[in-house]
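*Asks:* Everything below, folded, please.
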Amino acid sequence: MNFEKNIETLFSMQDACVICPKKCKAKRNAGQKGLCKTADKIFIASANVHTGEEPPISGSRGSGTIFFSNCTLSCVFCQNYPISSLGNGNEFSLEELVDKMLLLQDKGVHNINFVTPTHYSAHVAKAVYLAKKKGLTIPILSNNSGYESVETLKLLEGLIDIYLPDIKYADNEIALKYSGVKDYVEVNRAALKEMQRQVGNLEFDENGIAKSGLLIRHMVMPENLENTRASLEFISLRLSPQTYVSLMAQYHPANKSYNFKELSRGLTKEEYDKAAEYLKLYGLENGWMQELEN
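*Replies:* Next up is the predicted model:
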């Protein structure tokens, strides 16, 4: 696989940016910010050892989490909105990003976990390529919103070992209302199929730590159980019932949630229990559930 050519192509896609599905055509390489509020510089909010991911991701030594600033979506309920919406973070050079990855490896983390990396796909690809040349050997994980361009994903093939995407919605009206995009469902489903094609189902080493594959997250939201049901149905019927799913119960009102009556409260036990029933209904036995936070 010609990684150098793919990386060059990814950077050229920023000339009139088509990196994400919004295809806003911003001249990012010339310093113009796109709809993601990002131009050609790398901004990172944090780069630390994180122990709060799913068990095979955090393991016993933690995940090397690199949290990029800004985002391609505008989710009204985002719990990290100071980073995703307000752009909190510091500028990093590509060389500093590579060094940070190697430092995290030296600390013993199980993987490098890029959080909201979509708009930095070109930078991520080049950083991974250079870091591997310098001795990076642990898996690379893309922790993303699931709103991804298949064209971009194909150019990342071979550089990403584990995909950890969301499946947020099964209804475009809800996606537009809560995240500001009217085509999330089609885009997300095509992206999930491409991720599965690249890496397959989640695979583990002898210690139960993820080494490659697909793990899909779905956060259950109040008064949106049909959205959950249809999302899980898609995973089971259109991907595979062996797909690993993380059913998340951590929803709480944040950011602009209070502008929406249905989102202005936390999740109930009854709602989460019903979501868990849908897992069983569609035969999705692989994955993890959370304790409901009240």
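*Asks:* From here on, just use CA atoms for contacts and neighbour counts.
*Replies:* OK.
*Asks:* Would you tell me which helix is longest in the protein?
*Replies:* helix 184-199 (DSSP state H).
*Asks:* If you count contacts, what does it end up packed against?
*Replies:* Contact partners of helix 184-199 among helices and strands, from 3 or more CA pairs under 8 Å, 6 or more residues apart in numbering; DSSP states H and E: helix 150-156, strand 162-165, helix 172-179, strand 210-219.
*Asks:* tell me the most buried of these?
*Replies:* Counting by mean count of other CA atoms under 10 Å, strand 162-165 has the highest mean neighbour count of the helices and strands packed on helix 184-199, with a mean of 26.
*Asks:* Run through the neighbouring helices and strands of it.
*Replies:* For strand 162-165, the packing partners by 3+ CA pairs under 8 Å, 6+ apart come out as strand 140-144, helix 184-199, strand 210-219.
*Asks:* Show me which parts of the second one are buried, residue by residue.
*Replies:* Using 16 or more other CA atoms under 10 Å as the burial criterion, the residues of helix 184-199 that qualify are 184-185, 187-192, 194-196, 198-199.
*Asks:* ok, how many other residues are close to the nearest residue to residue 116 once chain neighbours are set aside?
*Replies:* Among residues not flanking residue 116 along the chain, residue 144 sits closest, at 5.0 Å (CA to CA, 6 or more residues apart in numbering). Around residue 144 there are 21 other residues, counting by other CA atoms under 10 Å.
*Asks:* next up, for comparison:
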Amino acid sequence: MTYPEYDSCELCPRRCHARRNEGKAGFCGATSTLRVARSALHFWEEPPISGEAGSGAIFFTGCPLRCVFCQNHEISQEGFGLEVSTARLAQMMIELQEQGALNINLVTPLHFAPHIREALSLARAAGLCLPIVCNTSGYETVESVRAMADLVDIWLTDWKYEDPKVAGSLSAVKDYPQVAAGALAEMLASLRRAGGRKVDDEGVMRHGIIVRHLVLPGHVSDSLRVLDHVWQICGNECDLSVMNQYTPNERCRKAGGNLARALSNVEYEMVLDHADDLGFENLWWQQGGTVSESFVPGFDATGVEGPEVSVGRP
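*Replies:* Okay, here's the model as predicted:
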């Protein structure tokens, strides 16, 4: 099946107009061929997402950003992943549900939005009943968020930068702050239409928004401004996750400067104190020892190959 959205792609804010149906890759690195790098239970998300049983994470190949510090660079920028059908993607969701996943966690998915909409329809018909998490960099168009709002229960979104110069230098997207603001406002509107934040008796989120911010060494002032803007848009209608797990990759270590080192405890505490001062009630933070590549799963195509969903087929 071909999708008209890939004829001249505008699915992400770069609006690169790649002719993906003709095999031309967009800025995200993807053609119209669906590619997945991993499908497995994931235990390192925020507690309302992973709980004790784990989140059913599906990692997609490609990304609209070019973050110099990316820990998932094998899949985000280097193209690792296997070609799969939409029906296979649907079956992966069913398999994760059978493994006890608390939700289906779609990681960097929206450059494949047409495939995902179809896969979710097939999976629901086959008995999928878990909440759907859209795990995104935050660099999304308002139109893309709105188009997926009827399918997404939980928005797990980054807000990386407030300074356009920093965004341009570290992720090659000077418009990141304004785009992230528009996307978050639309996520909030969709959450309100769904009745607001909902957490079950065991603390597992069923509907909601979690805004993640990774504090970068040497960039505390920008982090404080990020939190100000998130509070301005959402207040306590979203959860806030402030992360200290920045780990220098080889590229950053070679380049030197602040990004060649770990975040200091003093820097992290400054950002956490600001979150408290603003009034965030649903605040998640990380305790010592998180600077580690153990948060990055092995991208070895676990769970990708296998049967297709059989709904509606003879």
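*Asks:* TM value for the aligned chains?
*Replies:* Put the two chains on top of each other and the TM-score (TM-score structural alignment, normalised by the length of the first structure) is 0.94; 285 aligned residues with a CA RMSD of 1.3 Å.
*Asks:* still on that earlier bit, quick one, which of the helices and strands packed on helix 184-199 of the first structure is nearest to residue 77 of the first structure?
*Replies:* Nearest to residue 77 of the first structure among those is helix 172-179 (7.4 Å), distances taken as CA to CA.
*Asks:* quick one: the closest one aligns where in the second structure?
*Replies:* Helix 172-179 of the first structure corresponds to residues 164-171 in the second structure, going by TM-score structural alignment.
*Asks:* which residues are in contact with the matching stretch?
*Replies:* 65, 66, 67, 68, 69, 160, 161, 173, 174, 175, 176, 177 (CA atoms under 8 Å, 6 or more residues apart in numbering).
*Asks:* is it fair to say the second one lies in a strand?
*Replies:* No: checked against DSSP: H, G, I helix; E, B strand; the rest coil, residue 66 of the second structure lies outside a strand; its state is coil.
*Asks:* which one in the first structure is aligned with it?
*Replies:* By TM-score structural alignment, residue 66 of the second structure lines up with residue 74.
*Asks:* quick one: contacts for its match?
*Replies:* Contacts of residue 74 of the first structure (CA under 8 Å, 6+ apart): 84, 85, 178, 179, 180.
*Asks:* so the last one sits right up against residue 73, yeah?
*Replies:* What that stands for is residue 180 of the first structure. Yes: here residue 180 of the first structure reaches residue 73: they are 6.8 Å apart, a contact under CA atoms under 8 Å.
*Asks:* Neighbour count for those two, which is higher?
*Replies:* Between residue 180 of the first structure and residue 73, counted using other CA under 10 Å, residue 73 has the larger neighbour count: 20 against 17.
*Asks:* how close does the more buried one get to residue 114 of the first structure?
*Replies:* To residue 114 of the first structure, residue 73 of the first structure is 16 Å away according to CA to CA, to the nearest Å.
*Asks:* again with residue 137 of the first structure
*Replies:* Distance of residue 137 of the first structure to residue 114 of the first structure, computed by CA to CA: 15 Å.
*Asks:* Give me the more crowded residue out of those two.
*Replies:* Higher neighbour count among residue 137 of the first structure and residue 114: residue 114, with 24 against 14, using other CA under 10 Å.
*Asks:* which position in the second structure aligns with residue 271 of the first structure?
*Replies:* Under TM-score structural alignment, residue 271 of the first structure pairs with residue 267 in the second structure.
*Asks:* Surely that match touches residue 217?
*Replies:* Yes: counting by CA under 8 Å, residue 267 of the second structure touches residue 217, with 7.4 Å between them.
*Asks:* and stretch 49-63 of the first structure, which stretch of the second structure?
*Replies:* Stretch 49-63 of the first structure maps onto residues 41-55 of the second structure, going by TM-score structural alignment.
*Asks:* Show me what that stretch is in contact with.
*Replies:* So stretch 41-55 of the second structure is contacted by 56-57, 96, 99-105, 199, 203-205, 241, 284, 295 (CA under 8 Å, 6+ apart).
*Asks:* just the buried members of those?
*Replies:* Judged by 16+ other CA under 10 Å, buried ones among the contacts of stretch 41-55 of the second structure: 56, 57, 96, 101, 102, 103, 104, 105, 204, 205, 241, 284.
*Asks:* Identify the residues contacting the fourth one.
*Replies:* With contact set as CA under 8 Å, 6+ apart, residue 101 of the second structure has these partners: 41, 53, 54, 55, 56.
*Asks:* follow-up on the earlier one: the longest helix of the first structure against the second structure, how far on average?
*Replies:* For helix 184-199 of the first structure, the mean distance to aligned residues of the second structure following superposition is 0.5 Å (mean CA distance after the TM-score superposition for the first structure).
*Asks:* what's the angle between that helix and helix 172-179?
*Replies:* 90 degrees (axes from the mean of the first three to the mean of the last three CA atoms, to 10 degrees).
*Asks:* Packing partners of the helix or strand that comes right after helix 184-199 of the first structure?
*Replies:* Scanning forward in sequence from helix 184-199 of the first structure by DSSP states H and E, the next helix or strand is strand 203-204. Contact analysis of strand 203-204 of the first structure by 3+ CA pairs under 8 Å, 6+ apart lists strand 210-219 as its packing neighbours.
*Asks:* Mind reading off the mean deviation between the strand it packs on and the second structure?
*Replies:* Mean for strand 210-219 of the first structure is 0.6 Å (mean CA distance after the TM-score superposition for the first structure).
*Asks:* Which residue range of the second structure does that strand align onto?
*Replies:* Going by TM-score structural alignment: strand 210-219 of the first structure matches residues 205-214.
*Asks:* would you list the helices and strands packed on strand 162-165 of the first structure in a markdown table and tack on distance to residue 99 of the first structure?
*Replies:* A markdown table is the format used below for those (distance: least, CA to CA, whole Å):
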| stretch | distance to residue 99 of the first structure |
| --- | --- |
| strand 140-144 | 15 |
| helix 184-199 | 26 |
| strand 210-219 | 22 |
